[in-house]
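Enquirer: A predicted structure for the sequence below; I have some questions about it.
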Amino acid sequence: MHQCVSYFNALKRWPLFASVLILSLLPSHAFAQFPSVISHPLPGGGQSWSLPVQTLIFITALGFIPAVLLMMTSFTRIIIVLGLLRNALGTPSAPPNQVVLGLALFMTFFIMAPVFDKIYQDAYLPFSEDKITFEQALDNGSQPLRQFMMQQTRETDLALFARLADAPAFETRDSVPMRILVPAYITSELKTAFSNWFYDFYPFSHHRLSGCQRLDGTRYDDGATRHRFTAF
């Protein structure tokens, strides 16, 4: 019950820190080029952006939520596995696409709830209370997301995209930039999803196909029998 409450609280807080998730991809020094939008100093030092600029950034970031959902969470792996499982069971239209999509979304929010909570606590709350600057909020908000993606990313995929980008050797995994980590993470998620299908769900399809071939060789085959065998 406690996990469900935490999950729905994360759902309600999602719009609040969506802009932090999006803008964490950008280098922090890029925001230092606009001194005219800085409004007031913070108590602990530094300065914060004006409210109209923050509102504009938030509204702009809302348009990138689908991309973040697809690229930087577990949604891609879940939706592929559910779709392949449905086909492996021989029921390509049950459950319908809307149900599969809804299951993938809610499972994604459930899995990512700890990450979203940490971003909310470490980045959005201090920034909304003017305790940290916008650049610090971006850095704090990107760390939980980076840690989650790094745990799911293969080192071979990181090395591949680092080589494609002509990037120098990284001393630690924490020094990998987002422009390399995100595509490497997506590639690893695709590999993992299809690997799960091959090892776990392929036997369903193989046995179903073998059964249909055996039925084709008997004289007692009829359409109804073949349909039942194919479905189960």
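Expert: Nice, I can see it.
Enquirer: going forward, measure contacts between C-alpha atoms and count neighbours the same way
Expert: Noted.
Enquirer: how about the nearest residue in space to Pro168 that is not next to it in sequence, secondary structure?
Expert: Once flanking residues are discounted, Pro168 sits nearest to Ala162: 7.6 Å by C-alpha to C-alpha, 6 or more residues apart in numbering. Three-state call for Ala162 (DSSP: H, G, I helix; E, B strand; the rest coil): helix.
Enquirer: just give me the neighbour total for Ala162.
Expert: Counted with other C-alpha atoms under 10 Å, the neighbours of Ala162 add up to 20.
Enquirer: you'd agree it is up against Ile180?
Expert: Yes: Ala162 lies in contact with Ile180 (C-alpha atoms under 8 Å); the separation is 6.3 Å.
Enquirer: helices and strands around the host helix or strand of Ser205, which ones?
Expert: In the assignment (DSSP states H and E), Ser205 maps to helix 202-216. Helices and strands touching helix 202-216, as assessed by 3 or more C-alpha pairs under 8 Å, 6 or more residues apart in numbering; DSSP states H and E, comprise helix 75-88, helix 223-231.
Enquirer: this is the other structure I want to compare:
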Amino acid sequence: MILRLIFGFSFAVALLNPSLSAAQELSISLGDEGSISARTVQLFALVTVLSLVPGLAIMVTCFPFLVTVLSILRQAIGLQQSPPNMLIVSLALFLTYFIMEPVFTTAWVDGVGPLTRNEIDVERAFSLALEPFRSFMAGRLDPDTFYAMAELRPDIEAVDPTPDAPLSVLVPSFMLSEISRAFQIGFLIYLPFLIIDLVVAAILMSMGMMMVPPAVVALPFKLAFFVVADGWALIAGSLVRSYF
């Protein structure tokens, strides 16, 4: 199942599958005009697709939203390096896989699977594999952000925020909408921890302890509050439910 999370890798490998017989002929006869250059282009295409897989996983999934919220949560608690960045990114990746699994499955079944079985060509497979991601992005983006991005492209006619919109407008609109929504949720997450900071600062000021940093005293209380409230489960559950 994890292979579906990086289905782009298998998709790229599948690009070369229909040409295996041509490769065998090439090994027998190198005099075929254009065959060597065709294989070179395919090799460069494979390397390019593999290098773009991590970026594609970030651009067309919920990963930007999740990792932004988790990073804001760490800042709100007052911890600089705990949890470490690797742990936050790993948690965001697995939550992304949990949320996006139906989309990955649909893309694999409709696009990559038939391509590996030589039932459809590459262009048709790419279009079918991209349709679930188009629907996912169109259902999450902010219409105002979409129209604002579309206005920046005078060469594009009037389009609506639908799955059929051009990817050059759909993808950045989706990413900006996800980041904006993440900051909105981050503001709500910050509020209870800000109240704890204000209360601790007011108590220290009333006691005349002006030289004691309020952040140092408030940190244990914020950690205790977060643990008692089972904060990680609440945050993760709320983030996942926002997509269903």
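Expert: Looks like it came in fine. Being a predicted model, the structure only gives us computed values, none of them experimental.
Enquirer: quick TM-score on the pair, please.
Expert: Once superposed, the chains reach a TM-score of 0.74 (TM-score structural alignment, normalised by the length of the first structure), with 198 aligned residues with a C-alpha RMSD of 2.8 Å.
Enquirer: and of the helices and strands packed on helix 202-216 of the first structure, who's closest to Pro168 of the first structure?
Expert: Ranking these by proximity to Pro168 of the first structure (C-alpha to C-alpha) places helix 75-88 first, at 29.3 Å.
Enquirer: where does the closest one end up in the second structure?
Expert: The aligned range for helix 75-88 of the first structure in the second structure is 63-76, by TM-score structural alignment.
Enquirer: likewise stretch 117-132 of the first structure?
Expert: Using TM-score structural alignment, stretch 117-132 of the first structure lines up with residues 105-120 of the second structure.
Enquirer: which of the residues in that stretch are buried?
Expert: 105-108, 110-116 (16 or more other C-alpha atoms under 10 Å).
Enquirer: do the same with stretch 169-182 of the first structure
Expert: Buried residues in stretch 169-182 of the first structure, counted by 16+ other C-alpha under 10 Å: 176-178, 180-182.
Enquirer: in strands, which of the residues you listed fall?
Expert: Residues of these located in strands (DSSP state E): none.
Enquirer: thought Phe194 of the first structure was touching Gly83?
Expert: No: Phe194 of the first structure is not in contact with Gly83 according to C-alpha under 8 Å; the separation is 10.8 Å.
Enquirer: could you measure from whatever residue of the second structure lines up with Thr218 of the first structure over to Val199 of the second structure?
Expert: Using TM-score structural alignment, the equivalent of Thr218 of the first structure in the second structure is Ser206. Look at Ser206 of the second structure and Val199 of the second structure: by C-alpha to C-alpha, to the nearest Å, they are 11 Å apart.
Enquirer: next up, the contacts around the spatially most central residue of the first structure.
Expert: The residue lying closest to the centre of the first structure (C-alpha atoms, centre = their mean) is Thr73, at 1.1 Å. Each residue near Thr73 of the first structure by C-alpha atoms under 8 Å, 6 or more residues apart in numbering is listed here: 108, 112, 149.
Enquirer: buried stuff in stretch 202-216 of the first structure?
Expert: Under the neighbour-count criterion of 16+ other C-alpha under 10 Å, stretch 202-216 of the first structure has 202, 204-205, 208, 212, 215 buried.
Enquirer: can I get those residues in CSV including distance to Ser93 of the first structure?
Expert: Shown next, in CSV, are these (distance: C-alpha to C-alpha, whole Å):
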residue, distance to Ser93 of the first structure
Tyr202, 19
Phe204, 17
Ser205, 16
Arg208, 17
Cys212, 20
Leu215, 24
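Enquirer: and of those, the nearest to Trp14 of the first structure?
Expert: Closest to Trp14 of the first structure, out of all of these and judged by C-alpha to C-alpha, is Tyr202, at 36.6 Å.
Enquirer: Three-state assignment for Gly208 of the second structure, please.
Expert: Looking at Gly208 of the second structure with three-state DSSP, the answer is coil.
Enquirer: how about the helices in the second structure?
Expert: 2-5, 7-15, 20-28, 35-59, 63-77, 85-107, 113-116, 122-140, 143-151, 167-206, 214-228, 231-241 (DSSP state H).
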